[in-house]
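Chemist: The following comprises the amino acid sequence and a computationally predicted model.
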Amino acid sequence: MTERPTFDELFSKCMRSAIHLEMRDTYTPDDPVYLDWKAGRDIDPVERFRGWFDVVEKTVSRGVNIRRARVVSEPLTDFIRHEYEVTPRLNIPAGERVRWLPRRQASDLVLPGNDFWVFDDQLVRFGYFAGDGTYLGHEIVTDPRVVKICVDAFEPVWERAIDHADYQPAP
């Protein structure tokens, strides 16, 4: 598929569910919000990510179930610790359900090679990143076999993962 819909477009067309699997230990190392957090500055993630917050909140208000699972190495990297601290101030208030799975508990799971979103079990958006976490782009795939692979990979992670409210990262 050659079209490149934005997240706003993907979420606006979503009717039932959006699932997201994250498996990296660092993302976007030059992100200004992350750099402010790392420098100890107080950040308001909702204001800094207002567009994301609004689209998720609007999508959830239409009855769409948004689930995000993160497979993480412990101890957490600085970037993932940043995500952990921002989650109850951004993702959860917007309406996402978020769970964490320590990587050592994922060894017997079969997972795709890249992070992904699946919308309504119909479309996959793979995200591509460099080794240092720099965003390289994305690809949209509608092949039902690929969609099934991603859904089938996500569900065991979700079942095994720990809800954000209960997850305590290892020191």
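Modeler: That came in fine, so what should we check first? Numbers count the residues shown, from 1 in each chain.
Chemist: C-alpha from now on. contacts and neighbour counts both.
Modeler: Noted.
Chemist: Sketch out the helices for this structure, chain order is fine.
Modeler: In the chain, the segments counted as helices under DSSP state H are 7-13, 32-38, 45-48, 50-61, 78-86, 91-94, 144-160.
Chemist: try it against this one:
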Amino acid sequence: MPLSVPTWPELLGGARHSAIHLEMRDSYAVDYEEGPFAQWRAGFRHDPADRESWWRPWLDLIQGTVGRGVVVRRARIVSEPVSEYTRFLYDGTFTNIAAGEQVRWLPRRRASDIALPGNDFWLIDGRLIRWNHFTGDGASAGGEISENRAAAKLCADAFKEVWARAVPHENYKIT
């Protein structure tokens, strides 16, 4: 019987030691007409001094998770030159870091020999996986929860290798 997918506050609220996230797509649910990506394309940029205007409640959840002592790391595998959407993510990543996440970027060409899962994921405490499924155009196709030990090991090993090769956000320069 499949496990029910917890909400993000439930998932991260249950983390005790670590929450790692691997992103492998060059775009996600891009809406060219409205929303944050469209605003960014029109020239909007977050003001580093105006923390209240940033992506809430997500950043509050991350800040609270990190505040409990959970290490939250995000790695992004990206094609180079980067997509317009990746530029959008890059420009806003300072908000993730301000909330307490550690973020690294790995050029896709440096990931060719890493055994990677077929989907983006969150791995909580090395045992609970939240698979993120997407449609071909990047829209969310829902999440799935797994406690499969072999899959958790694949995710942990893949993330460890990606993390070791990836460039910390403050040193990564987009091309």
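Modeler: Perfect, I can see it now. Note that the coordinates shown come from a computational prediction; the quantities given were computed from them, not determined experimentally.
Chemist: Post the TM-score for the overlay when you can.
Modeler: Remark: TM-score between the superposed chains equals 0.94 [TM-score structural alignment, normalised by the length of the first structure]; 169 aligned residues with a C-alpha RMSD of 1.4 Å.
Chemist: of all the helices of the first structure, which lies closest to residue 101 of the first structure?
Modeler: Residue 101 of the first structure sits nearest to helix 144-160 of all the helices of the first structure, at 7.0 Å, using C-alpha to C-alpha.
Chemist: Buried residues, the closest one. List them.
Modeler: For helix 144-160 of the first structure, a neighbour-count test (16 or more other C-alpha atoms under 10 Å) marks 147, 148, 150, 151, 153, 154, 157, 158 as buried.
Chemist: same thing with stretch 21-31 of the first structure?
Modeler: Applying 16+ other C-alpha under 10 Å to stretch 21-31 of the first structure flags 21, 22, 23, 24, 25, 26, 27 as buried.
Chemist: outside of that stretch, which residues touch it?
Modeler: 35, 68-73, 76-80, 114-117, 129, 132-135, 154 (C-alpha atoms under 8 Å, 6 or more residues apart in numbering).
Chemist: Just the buried residues from those residues, in ChimeraX please.
Modeler: Here is the ChimeraX command that picks out the buried ones among the contacts of stretch 21-31 of the first structure, judged by 16+ other C-alpha under 10 Å:
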select :68,69,70,71,72,73,76,79,80,115,116,117,129,133,154
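Chemist: circling back: ok, the buried residues of stretch 21-31 of the first structure vs residue 106 of the first structure, which is closest?
Modeler: For the buried residues of stretch 21-31 of the first structure, the nearest to residue 106 of the first structure is residue 23 (10.5 Å; C-alpha to C-alpha).
Chemist: Counterpart of that closest one over in the second structure?
Modeler: Superposed on the second structure with TM-score structural alignment, residue 23 of the first structure falls opposite residue 24.
Chemist: ok, now how distant is that match from residue 86 of the second structure?
Modeler: Per C-alpha to C-alpha, to the nearest Å, residue 24 of the second structure is found 11 Å from residue 86 of the second structure.
Chemist: Overlap in contacts, the two.
Modeler: By C-alpha under 8 Å, 6+ apart, the residues touching both residue 24 of the second structure and residue 86 are residue 78.
Chemist: Sort out for me which of the buried residues of stretch 21-31 of the first structure are in strands.
Modeler: For the buried residues of stretch 21-31 of the first structure, the ones inside strands are 21, 22, with DSSP state E as the criterion.
Chemist: so which of the buried residues of stretch 21-31 of the first structure would you say is closest to residue 123 of the first structure?
Modeler: Closest to residue 123 of the first structure, out of all of these and judged by C-alpha to C-alpha, is residue 21, at 14.0 Å.
Chemist: I'd like the distance between the residue nearest to that closest one when sequence neighbours are not counted and residue 35 of the first structure.
Modeler: Closest residue to residue 21 of the first structure apart from its sequence neighbours, by C-alpha to C-alpha, 6 or more residues apart in numbering: residue 69 at 5.1 Å. Separation of residue 69 of the first structure from residue 35 of the first structure (C-alpha to C-alpha) stands at 23 Å.
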